[in-house]
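Chemist: Show me the folded form of this:
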Amino acid sequence: MNMKEIKPEDVAKKVKNNENLSIIDVREDEEVAQGKISGATHIPLGELPDRLDEIDQSKEHIMVCRSGGRSGKAYQLLDEKGYNVRNMTGGMLEWKDDVEK
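Modeler: Take a look at the predicted model:
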């Protein structure tokens, strides 16, 4: 599978430019409580299969986790179901910009 990826700094540029982005953070509650990317939607990986109806199939979605592993799993799940997704490489460990708490 050829995973479509996006670098954290490219996501940050899009956020700063107020692009109409869909970022889905698949980390657990306690991780997200420490800060997430501004405007990101929080759907823990384990809940994703039951919450697909919350994800607009006409938009591109950027998947985010701590290091890129869980978001890769989320990417595969959504990609198989026909969603347009990218995986943010390096996850929040590589995120250098502001977070919202």
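
Chemist: From here on, just use CA atoms for contacts and neighbour counts.
Modeler: OK.

Chemist: Kindly indicate whether the spatially most central residue of the chain is helix, strand or coil.
Modeler: With the centre of the chain defined as its mean C-alpha position, the nearest residue by CA atoms, centre = their mean is residue 63, 2.3 Å away. Secondary structure state of residue 63, per DSSP: H, G, I helix; E, B strand; the rest coil, is strand.

Chemist: correct me, but it touches residue 85?
Modeler: Yes: counting by CA atoms under 8 Å, residue 63 touches residue 85, with 7.0 Å between them.

Chemist: who touches both of the two?
Modeler: Among the neighbours of residue 63, those also in contact with residue 85 (CA atoms under 8 Å, 6 or more residues apart in numbering) are residue 75.

Chemist: ok, residue 40 - how many residues close by?
Modeler: 19 (other CA atoms under 10 Å).

Chemist: Do I have it right that it meets residue 27?
Modeler: No: assessed by CA under 8 Å, residue 40 is found out of contact with residue 27, at 11.4 Å.

Chemist: Enumerate every residue touching residue 43.
Modeler: Contacts for residue 43 (CA under 8 Å, 6+ apart) come out as 24, 25, 26, 27, 51.

Chemist: another one to check against the first:
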Amino acid sequence: MKSISVQDLAALGDTAEIVDVREDDEYAEIRVPGARSIPLSRFAQSLPEVPASGTVYVMCAAGGRSAQATVYLEDQGYDAVNVTGGIIEWDRNGHPVNRG
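Modeler: Coordinates of the predicted model:
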């Protein structure tokens, strides 16, 4: 499984396709601007919502759930990368977030 730090992801800029696999209430609380919400609890059913081309960066709160989703996506033929540290590290490092 490929991984990326939040610093390296932020360096990619606004063009990075981020899929956030946290649940709806977590996503509503804090999220990366432009990230697509596809909760892990319904991830398999929502696979058509995952961009089929290009690299998909998968994020959760700290990296555990996103690792599961990344492995699943890789098994389905996607170019998926786990974001280590998740939204917690993203926010802690001062990268932009939307709240509420």
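
Chemist: TM-score for the pair, please.
Modeler: TM-score for the superposed chains, counting by TM-score structural alignment, normalised by the length of the second structure: 0.89, backed by 96 aligned residues with a CA RMSD of 1.1 Å.

Chemist: follow-up on the earlier one: from the contacts of residue 43 of the first structure, which would you call buried?
Modeler: Buried subset of the contacts of residue 43 of the first structure (neighbour count, 16 or more other CA atoms under 10 Å): 24, 25, 26, 27.

Chemist: Looking at these, spot the one nearest residue 77 of the first structure.
Modeler: Lowest distance from residue 77 of the first structure to those (CA to CA) belongs to residue 26, with 12.1 Å.

Chemist: The closest one reaches residue 42, doesn't it?
Modeler: Yes: contact criterion CA under 8 Å: residue 26 of the first structure and residue 42 qualify, at 6.2 Å.

Chemist: and the end-to-end length of stretch 21-34 of the second structure?
Modeler: 14 Å (CA to CA, to the nearest Å).

Chemist: Just give me the longest helix of the second structure.
Modeler: Scanning the second structure for the longest helix, with DSSP state H as the assignment, gives helix 64-75.

Chemist: May I see the buried residues of that helix?
Modeler: Using 16+ other CA under 10 Å as the test for burial, helix 64-75 of the second structure gives 64, 65, 66, 67, 69, 70, 71, 73.

Chemist: quick one: what's aligned to residue 94 of the first structure in the second structure?
Modeler: In the second structure, residue 94 of the first structure lines up with residue 89, judged by TM-score structural alignment.

Chemist: Name the residues that touch the helix or strand containing its match?
Modeler: Following DSSP states H and E, one finds residue 89 of the second structure within helix 86-92. Contact with helix 86-92 of the second structure is made by 6, 7, 30, 31, 32, 59, 60, 61, 62, 63, 97, as judged by CA under 8 Å, 6+ apart.

Chemist: Which SSE is immediately downstream of it?
Modeler: Following helix 86-92 of the second structure in sequence, per DSSP H and E, is strand 98-99.

Chemist: Provide the aligned range in the first structure for the longest helix of the second structure.
Modeler: Going by TM-score structural alignment, helix 64-75 of the second structure sits over residues 69-80 in the first structure.

Chemist: returning to that earlier point: is it possible to mark the buried ones in the contacts of helix 86-92 of the second structure?
Modeler: Among the contacts of helix 86-92 of the second structure, those classed as buried by neighbour count (16+ other CA under 10 Å) are 6, 30, 31, 32, 59, 60, 61, 62, 63.
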